[in-house]
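S.K.: Provided below for reference: sequence and predicted model.
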Amino acid sequence: MDYVKPHDVVTEMVSAGALKLDVPVRHLLIRGALAGAYLGVATSMAVTAAVETGSWLVGSLLFPFGLCLAILLKTEIITGSFALLPCAAVDGKPNASIGRVLKNWGWVFLGNLLGSTAYAILLAIVLTTGGDAAISTTGAKLVTIAEAKTTYYASHESAGLVTVFTKGMLCNWMVGLAVVFAFATTSLTGKIVAIWGPTLMFFSQGFEHAVVNMFVIPVGMLLGAHVTLSDWWLWNQIPVTLGNLVGGMLFTGLAIYITHRPASADAPAPADRSHSVADEHPRYSPTY
């Protein structure tokens, strides 16, 4: 069986977080750009499928393949790093200082932004035949989505900010879970299934993902959406990124770390009891 138990998953989470902190900056940028592009391609594919079939759920079923590519090819996604790096820091890894964590997040965020916007520019060329034709139906849908992710929230002012932040939090609760759940199996098929489920749950419900939005809002702007740079950053990118940070770090990474971390090797042994719950119920075991 390729199932990995939760306390071993936590060990993998901590190790993965520590390894990410040792990746050189140039590789953080390259891997971050690749991840941004993969998620951009997956998003445009999902939107195309939704437009062609008339069902957002069909597009949502296809989108997770992009995250599978990003995770299984060991690229860098800021939302996954929000879940893993704090675990390495709390576990006391010597390279996991707050400064190094923040530096890593900064470079990965930049890499994701570069890759996502680069794909947005390329796709805008395709959807407008190099600017020589009207945009396609997929392009029109991307314009609508870009406006819904920015000016819609702006129209609701503070309530809009609360909503977009909360959607970001809920999103990375699921995306962080996809990253962590992939550690629960050693097979390629198992990892794909583990990633697919939580990713489908976030995308199908329209929650807000920082890296997806680095593609979908710029491409919408390039195609004619009535969205400014300040609309993009103030009403979506900044609050969504902060929501992703809270959701990934607290609801997924640290929550799973705290409840499933292996017991310390120097922890005191439990008192010897001649009569225990395990004696009365032989099938009961406090271990995983």
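M.R.: That came in fine, so what should we check first? All figures in this text were calculated on a predicted structure; none of them were measured in a lab.
S.K.: when you work out contacts or count neighbours from here on, use the C-alpha atoms and nothing else.
M.R.: OK.
S.K.: need the residues that contact stretch 88-108.
M.R.: The contact list for stretch 88-108 (Cα atoms under 8 Å, 6 or more residues apart in numbering) reads 13-15, 17-18, 20-22, 25, 28-29, 31-32, 76-78, 81-82, 85-86.
S.K.: helices along the stretch 1-150 of the chain, start to end?
M.R.: With DSSP state H, counting those that start in this stretch, the ranges of helices along the stretch 1-150 of the chain come out as 6-20, 25-53, 56-62, 64-72, 78-90, 98-127, 137-148.
S.K.: same check on the stretch 151-288 of the chain?
M.R.: Here the stretch 151-288 of the chain has its helices, by DSSP H, counting those that start in this stretch, at 151-155, 157-181, 188-204, 210-222, 229-232, 238-246, 255-260, 277-280.
S.K.: quick one: buried ones out of the contacts of stretch 88-108?
M.R.: Buried members of the contacts of stretch 88-108, scored by 16 or more other Cα atoms under 10 Å, are 13-15, 17-18, 20-21, 28-29, 31-32, 76-78, 81-82, 85-86.
S.K.: next up, a structure to set beside the first:
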Amino acid sequence: MATPAVNGFSPQEIARLTARAAIAKSHLSWTELMVKSFMGGFFISLGALVDLVIISGSPGLRESNPALATMIAGFTFPLGFVLITLTNMELVTSNMFVMPFAALQRRITLRDLARNWVVSYVFNLAGCLFTAGFLAWWSDVLDTDVQSSYAVTQSQNRVNVQWSVNFLRGVGCNFFVAMAFFLSTGAIEFVSKVYCIWIPVWAFVIAGYQHSIANYFSVPIGMFYGTNFHVGKFIYQSIIPVTLGNIVGGVLLAALPFWILYGRGEVVNVQTGQPAEEKREDVPRMDSDDDTLRGGASSEQRSRARYDGDRVAHAA
């Protein structure tokens, strides 16, 4: 009896693909990493901008049913994560799960991890500030007093809270981001990937959790219209605790337990239930960034190699 086709991978297979994704990230050139990271910040800000336009333009609904207003506006926020994933850009918060997972397997070094985190964080920030300044404020997207007033209010609500509250909100946020990455990696075609990204990200927006990179759009846009705090308080009260919380959520709540469960044993094929065989090293493997690329490959070839989901799916 033939085994029916399965539109996805087992957790063990997803863990293997996650490690390969980390290796691919470690092989990016400086220019590729910077450009991908800038675009990642730009994309996530687009989702935040659409969310802000909808909720700021619905004052009646916010007053009568704030939960419904948050749910409707938050439905548009995952747009940025979908664009990042399907165009293969870099987002430091998902990398806070991916890179430690591979580091625990000793597939990448701590230097690779630090390089990826620092560069992607800085250029994610730059992409967000570009969107906030040029595509939101100077383009006058929030063109009514009600909308600009709400931009200030939501910005102040992100900063004028206890340090520990923002830290824990960062923890919760990045657990959902890690799940979005893990689940979407397990899906094969785009519709399933979009669904796997959309639901976890939508959930953390509804819960009010804080995303350190999205905040580089959401807080500055309010500051442009005049908030009751300045850059120093933004850094201490929001940037630091939310970033640390995102790291804890990505590493301790996602990478570590998933490594314990799925990163140390055999890879199991989802269709057969049997251990998945590794590709032979003597076969050209330009569809993978695994560290078992054929020995004759040059460093340039290794840095240019890319993870190809279709071929991995076919092999599995």
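M.R.: Structure received. From a predicted model like this one, the values you see are computed outputs, not experimental measurements.
S.K.: and the TM-score between them?
M.R.: TM-score for the superposed pair, counting by TM-score structural alignment, normalised by the length of structure 1: 0.84. Supporting figures: 256 aligned residues with a Cα RMSD of 2.0 Å.
S.K.: out of the helices of the stretch 151-288 of structure 1, which comes closest to L110 of structure 1?
M.R.: When the helices of the stretch 151-288 of structure 1 are ranked by proximity to L110 of structure 1, the top entry is helix 210-222, at 10.3 Å, counting by Cα to Cα.
S.K.: structure 2: matching residues for the closest one?
M.R.: Aligning helix 210-222 of structure 1 against structure 2 (TM-score structural alignment) gives residues 212-224.
S.K.: and that stretch, how far out from the chain's middle?
M.R.: 17 Å (Cα atoms, centre = their mean, to the nearest Å).
S.K.: and it, what's buried?
M.R.: In stretch 212-224 of structure 2, counting by 16+ other Cα under 10 Å, buried: 212-223.
S.K.: now, of the helices of the stretch 1-150 of structure 1, which is deepest in the fold?
M.R.: helix 78-90 (a mean of 26; mean count of other Cα atoms under 10 Å).
S.K.: by how much does that one deviate from structure 2 on average?
M.R.: Helix 78-90 of structure 1, aligned to structure 2 and superposed, deviates on average by 0.6 Å (mean Cα distance after the TM-score superposition for structure 1).
S.K.: where in structure 2 does that helix fall?
M.R.: The aligned range for helix 78-90 of structure 1 is 92-104, by TM-score structural alignment.
S.K.: stretch 177-185 of structure 1 now?
M.R.: The aligned range for stretch 177-185 of structure 1 is 179-187, by TM-score structural alignment.
S.K.: got a list of contacts for the matching stretch?
M.R.: With Cα under 8 Å, 6+ apart, stretch 179-187 of structure 2 has contacts from 7-11, 13-15, 17-18, 94, 192-201, 254.
S.K.: just stretch 159-175 of structure 1 next, same as before
M.R.: Contacts of stretch 159-175 of structure 1 (Cα under 8 Å, 6+ apart): 79-80, 152-154, 198-199, 201-203, 207-210, 235-236, 239-248, 251-252.
S.K.: narrow those residues to just the buried residues.
M.R.: By neighbour count, with 16+ other Cα under 10 Å, the contacts of stretch 159-175 of structure 1 hold 79-80, 153-154, 198-199, 201-203, 207-210, 235-236, 239-248, 251-252 as buried.
S.K.: contacting residues for the residue of structure 1 sitting at the aligned position of F38 of structure 2?
M.R.: Counting by TM-score structural alignment, F38 of structure 2 corresponds to A33 in structure 1. For A33 of structure 1, the contacting residues are 111-116, by Cα under 8 Å, 6+ apart.
S.K.: so who does the closest residue to A33 of structure 1 other than its chain neighbours touch?
M.R.: With sequence-adjacent residues excluded and distances taken as Cα to Cα, 6 or more residues apart in numbering, A33 of structure 1 is closest to G115, at 3.8 Å. Neighbour list for G115 of structure 1: 32-37 [criterion: Cα under 8 Å, 6+ apart].
S.K.: G115 of structure 1 -> structure 2?
M.R.: Using TM-score structural alignment, G115 of structure 1 lines up with G127 in structure 2.
S.K.: now that match: how far from S139 of structure 2?
M.R.: Counting by Cα to Cα, to the nearest Å, the gap from G127 of structure 2 to S139 of structure 2 is 16 Å.
S.K.: picking up where we left off before, in CSV: the contacts of A33 of structure 1, plus distance to G139 of structure 1.
M.R.: Shown next, in CSV, are these (distance: Cα to Cα, whole Å):
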residue, distance to G139 of structure 1
G111, 25
N112, 22
L113, 20
L114, 21
G115, 19
S116, 16
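S.K.: nearest to L72 of structure 1 among these?
M.R.: Checking the contacts of A33 of structure 1 one by one against L72 of structure 1 (Cα to Cα), the nearest turns out to be N112, at 16.4 Å.
S.K.: how much space between the closest one and V212 of structure 1?
M.R.: N112 of structure 1 sits 9 Å away from V212 of structure 1, taking Cα to Cα as the criterion.
S.K.: shared neighbours, these two?
M.R.: Counting by Cα under 8 Å, 6+ apart, the residues touching both N112 of structure 1 and V212 are G36.
S.K.: could I get the helices of the stretch 1-150 of structure 1 as TSV with distance to V227 of structure 1?
M.R.: TSV is the format used below for the helices of the stretch 1-150 of structure 1 (distance: least, Cα to Cα, whole Å):
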stretch	distance to V227 of structure 1
helix 6-20	35
helix 25-53	19
helix 56-62	23
helix 64-72	26
helix 78-90	24
helix 98-127	15
helix 137-148	6
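S.K.: closest one to T259 of structure 1 among those helices?
M.R.: It's helix 6-20; of the helices of the stretch 1-150 of structure 1, that one is closest to T259 of structure 1 (Cα to Cα) at 8.8 Å.
S.K.: that closest one vs helix 78-90, what angle?
M.R.: If you take axes from the mean of the first three to the mean of the last three Cα atoms, to 10 degrees, helix 6-20 of structure 1 sits at 100 degrees to helix 78-90.
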